[in-house]
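> Kindly return the folded structure for what I paste below:
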Amino acid sequence: METAIVALMEAQGGVASGVQLTALPGVTRHTVDALVRAKVLVRVRRGSFVLGRAFAGATAWERAELQARAVGRSLAADPGGHHALSHESALMMHGLPYFGDDGLVHLVRFDGGRGRHDDTIFVHRPVEVDWLVTVDGLHVVRPALAALQVAALHGAEAGLVCLDGVLHQAETRDRKDTGERQGLAHALVEEDIERALQEGFGTATRVVHEVAQLADGRSESVGESRSRWLLQLLGFGPLLLQFPVDLGDRTVYADLKLGRWAVLIEFDGRIKYGHPDALHTEKLREDALRALGYEVVRLTWGDLVNSRLVRQKILAAIARAEAAARATA
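Purely as a prediction, here's the structure:
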């Protein structure tokens, strides 16, 4: 019996609903309870289970996705479910970046039923059924609406990260397409954004519209989006994204450039420096940029929660850029 349970759950990404488990031959509620006590299964909510070994070895982000998938199997399965995963829980299913996770699984109903919330789930106001798609057998809200839902719930910074991610995914797909399909993915997302803005977000409507205006698919990571938001907040806009610099033998692209000064901003997530050669290459790139008269400011994850430090870094770079400009005038 345990073998059958594990096989089913592995096929579904490490999760299952209680109804699915007790439908297996020879498996009863008592069987499931015994496997929970033995830590073979983790009950994340009544009727929602994750494989114990998957949960134990997961990061916080992976656990959040496992929990969303497990609750989805219980409440948002196709067919039979009357809920759909929404907000950041939907973005997890779409494989998109998100920010603002509050530890809850977010859902909407599409049968007109009322919302509710507890320690595990938050069921929001209903949406029309045509806002839904099916992902891995689960009802899931379309990405653009999910991103704007995050903006309404968690604020502009979180919403910008999410909508940037949705647009970037669309632009990446468009680059792979040719002919009549070229540009189609981005156009469809823009249509969804425009339609979603008509849904109404109550007191968060202004924030949602602000995010829709600022979002840009040229932001390639959560760190870049958060950097852009912080710099806008500190008054260093306008900002130019993926700014091209001709180095003679090649063109490189800086994450951001201050529109009024020769200052480039690079978000440094460290992942790209897994090999020593990568760090050396990046240093040579930065040296070449400085030789052309640009100041380069690198921001890290730690910097993004220290706005005073970021402001000081940017102001110092602006002062150096202005001094250099005067010296060559």
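> switch to C-alpha atoms for all contacts and neighbour counts from now on
Noted.
> State the distance from residue 277 to residue 192.
Distance from residue 277 to residue 192, counting by CA to CA, to the nearest Å: 43 Å.
> Compare neighbour counts for those two and give me the winner.
Neighbour tally, residue 277 and residue 192, criterion other CA atoms under 10 Å: the higher count belongs to residue 192, 16 against 10.
> Helix or strand for the more buried one, just tell me which one.
Residue 192 is part of helix 184-197, with elements assigned from DSSP states H and E.
> Mind giving me the packing neighbours of that helix?
With contacts defined as 3 or more CA pairs under 8 Å, 6 or more residues apart in numbering; DSSP states H and E, helix 184-197 has these neighbours: helix 143-154, helix 156-176, helix 205-214.
> I'd like the distance from the longest one to the chain centre, please.
What that stands for is helix 156-176. Counting by CA atoms, centre = their mean, to the nearest Å, helix 156-176 is centred 9 Å from the centre of its parent chain.
> What count of nearby residues applies to residue 300?
16.
> With residue 12 instead?
The number of residues near residue 12, taken as other CA under 10 Å, comes to 15.
> before we move on, what about residue 21?
For residue 21, the neighbour count with other CA under 10 Å is 24.
> Next: the one 5 residues further on.
Using other CA under 10 Å, the number of residues around residue 26 comes to 10.
> and residue 166, what does it touch?
Listed by CA atoms under 8 Å, 6 or more residues apart in numbering, the contact set of residue 166 reads 96, 143, 144, 147, 189, 217.
> 7 Å - rerun?
By CA atoms under 7 Å, 6 or more residues apart in numbering, the residues touching residue 166 are 96, 143, 144.
> Next, the contact list for residue 163, please.
With contact set as CA under 7 Å, 6+ apart, residue 163 has these partners: 144, 147, 215.
> before we move on, what about residue 253?
Counting by CA under 7 Å, 6+ apart, residue 253 touches 242, 243, 244, 245.
> possible to save those as JSON lines with distance to residue 203, secondary structure and neighbour count?
Output for these, formatted as JSON lines (distance: CA to CA, whole Å; DSSP: H, G, I helix; E, B strand; the rest coil; neighbours: other CA atoms under 10 Å):
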{"residue": "242", "distance to residue 203": "33", "secondary structure": "strand", "neighbour count": "18"}
{"residue": "243", "distance to residue 203": "36", "secondary structure": "strand", "neighbour count": "16"}
{"residue": "244", "distance to residue 203": "39", "secondary structure": "strand", "neighbour count": "14"}
{"residue": "245", "distance to residue 203": "42", "secondary structure": "strand", "neighbour count": "15"}
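> want to put them side by side, so please do this one too:
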Amino acid sequence: MSPFQIPEFIKAPSVLVEEYGARQLSRLAASGELHRVRRGLYLRTELWSSLKPWEQYRVHIQAVHELAHTAPVFARQSAAQVMGLPLVRAPRPVETLCAAKNGGQSSNGVHRLPAIDGDPPPWQMYGLLVTQPHITARDMAVCLPLAQSLPAMDRLLSMRVLPGSPANVPLTFPVETIQLAISRLPYASQKRRALRVLAAGNGLSQSAGESLSRAIMLENGFPAAALQVPFHDKRGLVGYPDFVWDEYKVLGKFDGFEKYSVQRYLKGRTPAQVVVAEKVREDRLRALGYSVVRWVWDDLADPRRLPALLHEAGLPSR
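Below is the predicted model:
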């Protein structure tokens, strides 16, 4: 997946300064023609409105970088956004590291966090400084609930190299490396939270939606599922269901809809052909004696919906 291309900011002085000037840019922002991203940095309002929430957040990160006197080190969810660790929703404040032990002054949409003694130096990715991936996932595990921190930990544990990673450094992070990073946290409560997310992590998870689903399952006391287990019948390989509860003869599938719209999933087929293939696959799985339950992003937005679907399929919970 190619990184999001940051649109060029309109600013003064710029190529527009002769036409507008700095005051004119402010007046255009007041009239609604321009959107003020950050002091002195603007985008056309029409362009800004067309961006998805996570793209707008990435633009905010870039604006903080461009206005800083010294290149900031982005941390937590801001670092995750830059490097491509999955987030389930767009955050609000931009998060950066500060040398002070108690963090720095947080203001104007920037949250300044204390650095941890002994942490490795930041990486440069896409022209920005970010905490290394295992530090980023650890710090998210400390400050976010399981539903928001597990997707990043799962992606880290998949041992797949993040696009844009620098050269000549370790590019994957085994469990032992993450545990060592957790051991540097200053408080026992922080270590417990981070270790809980690490213990729940599973590198077989294929998407943020699957990770979020598993977090909801864990928090509601459902039995642990096996992930991506191959199923065969007399015709050969049927597929790899996202979640398998063999004891209860239940299979689960999170449907993020990318397979119906993104070319790398369509593989030359039409969306209708993909839907038919999914139906045939489900029929073959049911013929093996399993019930199949499916859910989508909207089902994850309501924390009661996925547990209800799993109960209906016959799964118990504590």
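> The aligned residue in the second structure for residue 31 of the first structure - nearest residue in space that isn't next to it in sequence?
Under the alignment (TM-score structural alignment), residue 31 of the first structure pairs with residue 21 of the second structure. Distances taken as CA to CA, 6 or more residues apart in numbering put residue 12 closest to residue 21 of the second structure, at 6.6 Å, once the chain neighbours are dropped.
> Where does the one you found fall, secondary structure wise?
When elements are assigned from DSSP H and E, residue 12 of the second structure belongs to no helix and no strand.
> from what I can see it touches residue 22, true?
Yes: judged on CA atoms under 7 Å, residue 12 of the second structure makes contact with residue 22 at a distance of 5.4 Å.
> how many other residues sit next to whatever residue of the second structure lines up with residue 131 of the first structure?
With TM-score structural alignment as the criterion, residue 131 of the first structure lines up with residue 121 in the second structure. Neighbour count of residue 121 of the second structure, defined by other CA under 10 Å: 11.
> again with the one 3 residues further on
Here the count is done by other CA under 10 Å, and residue 124 of the second structure has 16 residues near it.
> what's the answer for the one 3 residues further on, then?
The local packing of residue 127 of the second structure (other CA under 10 Å) involves 12 other residues.
> Check residue 69 of the second structure too.
When counting by other CA under 10 Å, one arrives at 8 neighbours for residue 69 of the second structure.
> Just to be sure, it is in a helix?
No: read with DSSP: H, G, I helix; E, B strand; the rest coil, residue 69 of the second structure is coil and lies in no helix.
> Distance of it relative to residue 244 of the second structure?
From residue 69 of the second structure over to residue 244 of the second structure the distance is 52 Å, taken as CA to CA.
> Specify, as a residue range, where stretch 134-146 of the second structure falls in the first structure.
Using TM-score structural alignment, stretch 134-146 of the second structure pairs with 144-156 in the first structure.
> So what touches the matching stretch?
Contacts of stretch 144-156 of the first structure (CA under 7 Å, 6+ apart): 86-88, 90-91, 100, 158-159, 162-163, 166, 189, 192-193, 196, 201, 204, 207-208, 211.
> and what of stretch 111-123 of the first structure?
Stretch 111-123 of the first structure is contacted by residues 45, 82, 104, 105, 106, 107, 108, 124, 125, 126 when judged by CA under 7 Å, 6+ apart.
> May I have the distance across that stretch, first residue to last?
For stretch 111-123 of the first structure, the first-to-last residue distance is 12 Å (CA to CA).
> Ok, stretch 42-56 of the first structure next?
Taking CA to CA, stretch 42-56 of the first structure runs 9 Å from one end to the other.
> Same check on stretch 293-302 of the second structure?
17 Å.
> Give the buried residues for it.
If you call a residue buried by 16 or more other CA atoms under 10 Å, then stretch 293-302 of the second structure has these buried ones: 293, 295, 296, 299, 300.
> Determine the three-state secondary structure at the match of residue 131 of the first structure.
Applying three-state DSSP: residue 121 of the second structure is coil.
> Could you report the distance from it to residue 66 of the second structure?
Note on residue 121 of the second structure: its distance to residue 66 of the second structure, by CA to CA, is 21 Å.
> repeat for residue 211 of the second structure
Separation of residue 211 of the second structure from residue 66 of the second structure (CA to CA): 33 Å.
> Would you mind telling me which of these two has more residues around it?
Using other CA under 10 Å, the more surrounded residue of residue 211 of the second structure and residue 66 is residue 211, with 30 against 16.
> quick one: contacts for the more buried one?
Per CA under 7 Å, 6+ apart, neighbours of residue 211 of the second structure: 150, 151, 154, 205.
> quick one: which helix or strand includes the alignment partner in the first structure of it?
In the first structure, the residue paired with residue 211 of the second structure is residue 225, using TM-score structural alignment. Assessed by DSSP H and E, residue 225 of the first structure sits inside helix 222-233.
> ok now that helix, how far from the chain's centre?
Relative to its chain's centre, helix 222-233 of the first structure lies at 14 Å (CA atoms, centre = their mean).
> Tell me which residues of it come out buried.
Using 16+ other CA under 10 Å as the test for burial, helix 222-233 of the first structure gives 222, 223, 224, 225, 226, 227, 228, 229, 230, 231.
> can you map out the helices along the stretch 1-150 of the second structure?
Ranges of helices within the stretch 1-150 of the second structure are 21-31, 45-50, 53-67, 76-83, 133-143, 146-157, based on DSSP state H, counting those that start in this stretch.
> Mind reading off the mean deviation between the longest one and the first structure?
Taken over the aligned residues, the distance from helix 53-67 of the second structure to the first structure averages 1.4 Å (mean CA distance after the TM-score superposition for the first structure).
> check contacts around residue 269 of the first structure.
Contact partners of residue 269 of the first structure, counting by CA under 7 Å, 6+ apart, are 300, 301.
> Cool, thanks, signing off.
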